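# The sequence and its predicted three-dimensional model are supplied below.
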Amino acid sequence: MPRSENPPQMETASERVQRHRKELWDRLIERGAGPNFRDDRTLRSFSLGEVAEILGVSGSYLRQLSIDGLGPTPELGTAGRRSYTLRQINELRAYLASARPKEALKFCPRRREGEKLQIISVDSGSAGSASTTTSFYLAQGLALQGYRVLAIDLDPMGSLSKMFGYHFPAIHFSDHHVSMYGALSYDDDRSSMSSVIGPTLFDGLDLVPGTSELEMFERESTKRFHNEGLRYPDASIKMVSALKEVEANYDVVVIHCGRGSFLTAGAYEAATGVLVTVRPEWPEIASMTMSLDFFSHFFTLIERGGRSVNHDFTKFLVTRHNPRDVSQQEAVALLRDSLGDDLLTATVWESDAIREAGLKKRSLYELVAGAVGRSAYEQAMETLNSMNAEVMDLISEVWGRPPMYVSRASRTAGKASS
């Protein structure tokens, strides 16, 4: 018998909708279909050659470590081929950092005492500029390189969360908050920051999902800002305070900004660096240029509250780039001439491999080359790794370390090309 067969008599329209909502949600929970990470997703193991490339050592060196029983024991496949899980790769990092202390930073790049948490806000300068995909690959790429990473999705539609395999990222009806709404709520029963963080497939990479709760937070913030005569959005202070709660657990936070004004202002105040994505097409560049007024408005709100905006860097990234398109070549040249060093040298190419991986609900890091075509895979990985390398060198510079990732990515790309 359906639970709603005998509804209460004097029921209002809102009560009826809420009752249906609760009944449907309870049924979903019973079926194990509530908001959670996909049960059927696992992260593949990485071949010895891939691990050598990730760690920046030779395959023969890793093979000898395995023979000598040093470091984690890899899985042996057909013909004695060795492979490692990501957790084992991180164990290898710890071993190599201890065995070769002069290269400890290379193997274990986690921040040391006195180095501040890096918070990178990734925002879209124009429609369709792949800010979600950029956030996704940046977070996973950093985790593969040994950083402890927290990804935060501020999109109420949960676009980044979907890429991580999160169920129902756009709706949330349970009593337990799973988005930043819980940690930023104005209610007395505000959740702790740690309670809204969940694991991902990648060892060392956690996620705060984006849900429709975030729209409710925007509405509450707008009401407070106008009705209480606030001089600046206190939502941004809440964002800073929430991240301080878990600061010791991470090296880098990647925030995927949505379209919410107050949440984005909070992301910008908390951020130590900003990455703006833009497509190299004239209408998108015009849109990005106008959106800079939007960004400036956020900074003004923060400064109006007597707090300065001191980002370590604000960089622009060209995405969905077709280097064979003459018009796009001209667009990139204009951006480079106008933005100078604030435009990353690397551009992320338009890629069928990235698109096909997305259709498989995976990233290229999660797939082997054969799954999307080796040539397309290697070309896409080269552009993604080059982007990540530049960002990691920016982080190293902030921490007072010498740059090393761009040069390593260049050597790897050259080896792949040859």
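Cool, the structure landed.
# all contacts plus neighbour counts: C-alpha atoms, from now on.
Will do.
# How about the helix ranked longest in the chain, which residues are buried there?
Ranked by residue count under DSSP state H, the longest helix found in the chain is helix 374-398. Neighbour-count burial for helix 374-398, counted by 16 or more other Cα atoms under 10 Å, picks out 376-396, 398.
# What about Val326, how many residues nearby?
If you count neighbours by other Cα atoms under 10 Å, Val326 ends up with 10.
# same deal with Thr347?
Neighbour tally, Thr347, other Cα under 10 Å: 22.
# Below is an additional structure, to be compared with the one above:
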Amino acid sequence: MADLIHINTRIRENAENLSAALEDHMLTVFAPDARKELRLFSAGEAAELLGISTSFLRKLHFDGKIADVHMTPGGRRHYSAAELLIIREVLEGTAKTKGAYQKGRRPGDKVQVLSFLNFKGGSGKTTSSIHNAQRFALKGYRVLCVDIDPQASLTTLFGYRPEYDFLQSGTIYDAIRYEDPLPLSSVIQKTFFTGIDLAPGGLMLQEFEHETPQALMHNVQPAFFARMAAVLQEVEDQYDIIIFDCPPQLGYLTMSALCASTGIVITVVPNMLDIASMSQFLLMSADLLDVVSKAGARMEFDFLRFLINRYEPNDGPQQQVVAFLRQMFETEVMVAPVLKSTAISDAGLTHQTLYEVERSQFNRNTYDRAVDSLNHVNEELDQLVQKAWGR
């Protein structure tokens, strides 16, 4: 007779073995006490981010208008993200048009809160949200990332280990829980990436899904759909952009993020199975949003966009699906897609993004194509934010 497997014991063994292996991997990638550090940017990258030419950047140095930066033995300048912010401030001080170089909020502008979501896992929500957040930060915006996925992939990409660092406390759950919530400011973490703060995610977030039905029965206020918006009010004056990475399910966490958002980005992989899944997601979303709207939730958004993800331009069936989506949703489908790229997946092996890795580590054409596609997507979202501010 075959040995019976005690599934709870086996799952726990697998979980503990995998956790230990991941810990070893992190220690291999990063020193035991080290946190991630953001690389320096070349003069060409710096000029592109600042919106000026490399010759004008050199002239700023020559005229003594900006301080010296790190110089390689070969005489090439490299810039930290913090130095780019200082240069941006100098440029803004002499700009003919206000906001030409510092494009963040002005008095009267509301904070822009973007939710990246889909019902189906693997649609690129986390990849899209972190690249968008980092590009916004490099362009001078003040960004808060809020990880409301219990799997906490976004938190991991910022160099934290949710299963160790935030196992019992320290996640966004502590700010939105029903009993003795903490101030959001007490859970927000500074990150290695200049201009980005993080409200971490972790397994404790699952408790919010379990506790909400009981809270609804006892009419605990604020209700689940208003709790996220309420806690964001405490810190929103410190940020231009707040970005939610939502879990791959339409639960109370996702609904709370939607009710706090000003813009929605639905990521979709262009194949018919994913489109069918998204159809179900949209139908359920509409029904649930009707319910919370009648309960008093705010349901006004500045924009909703569908973002084509993991797109292969030479794939005929994918092209047909994208054409179908553009015909169906017209301008709500973003013009720029995120290309499927080995550069993005390879960077992910070391818990990095394309904005973090050195171009020299990859095939240059592969890297450039991937970065260009991400830049075009993020520029489109940048324009939507600026339009929402009336610019």
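Everything's here; your move. Every value quoted in this text rests on a predicted model; they were computed, and no experiment measured them.
# on that earlier part again, right, and the helix or strand after the longest helix of structure 1?
Moving toward the C-terminus from helix 374-398 of structure 1, the next helix or strand (DSSP states H and E) is helix 405-417.
# quick one on the thing from earlier: so how far does the longest helix of structure 1 sit from its counterpart in structure 2?
By mean Cα distance after the TM-score superposition for structure 1, the fitted helix 374-398 of structure 1 averages 0.5 Å away from its aligned residues in structure 2.
# Where in structure 2 does that helix fall?
Using TM-score structural alignment, helix 374-398 of structure 1 corresponds to residues 364-388 of structure 2.
# ok so, going back, can you spell out which helices and strands pack onto the longest helix of structure 1?
Applying 3 or more Cα pairs under 8 Å, 6 or more residues apart in numbering; DSSP states H and E, one finds that helix 374-398 of structure 1 contacts helix 131-144, strand 343-349, helix 352-359, helix 405-417.
# Pick the most deeply packed of the ones you listed.
helix 131-144 (a mean of 23; mean count of other Cα atoms under 10 Å).
# need the next SSE after it, C-terminal direction.
Sequence-wise, the next helix or strand downstream of helix 131-144 of structure 1 (DSSP H and E) is strand 149-153.
# quick one, strands of the stretch 201-350 of structure 2?
Secondary structure of the stretch 201-350 of structure 2 (DSSP state E, counting those that start in this stretch): strands at 241-245, 263-268, 303-308.
# any chance of those in a markdown table, plus mean neighbour count?
Output for the strands of the stretch 201-350 of structure 2, formatted as a markdown table (neighbours: other Cα atoms under 10 Å):
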| stretch | mean neighbour count |
| --- | --- |
| strand 241-245 | 25 |
| strand 263-268 | 23 |
| strand 303-308 | 21 |
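# Reformat the ones you listed as CSV; add distance to Ala95 of structure 2.
Shown next, in CSV, are those (distance: least, Cα to Cα, whole Å):
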stretch, distance to Ala95 of structure 2
strand 241-245, 23
strand 263-268, 30
strand 303-308, 30
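# List just the one of those that sits closest to Val29 of structure 2.
Comparing the strands of the stretch 201-350 of structure 2 against Val29 of structure 2 with Cα to Cα, the closest turns out to be strand 241-245 (24.4 Å).
# Would you mind giving the residues in structure 1 matched to the closest one?
On the basis of TM-score structural alignment, strand 241-245 of structure 2 is assigned to residues 252-256 in structure 1.
# mean deviation (superposed) between that stretch and structure 2, please.
Compared with structure 2 after fitting, stretch 252-256 of structure 1 has a mean deviation of 0.5 Å; criterion: mean Cα distance after the TM-score superposition for structure 1.
# how would you label Lys36 of structure 2: helix, strand or coil?
The three-state assignment at Lys36 of structure 2 reads coil, by DSSP: H, G, I helix; E, B strand; the rest coil.
# That one -> structure 1?
Applying TM-score structural alignment, one finds that Lys36 of structure 2 aligns to Arg41 in structure 1.
# Nearest spatial neighbour of the counterpart of Pro72 of structure 1 in structure 2, chain-adjacent residues omitted?
Pro72 of structure 1 maps onto Ala67 in structure 2, with residues paired by TM-score structural alignment. Distances taken as Cα to Cα, 6 or more residues apart in numbering place His61 nearest to Ala67 of structure 2, at 6.8 Å, with adjacent residues excluded.
# Can you tell me how far the one you found is from Val69 of structure 2?
9 Å (Cα to Cα, to the nearest Å).
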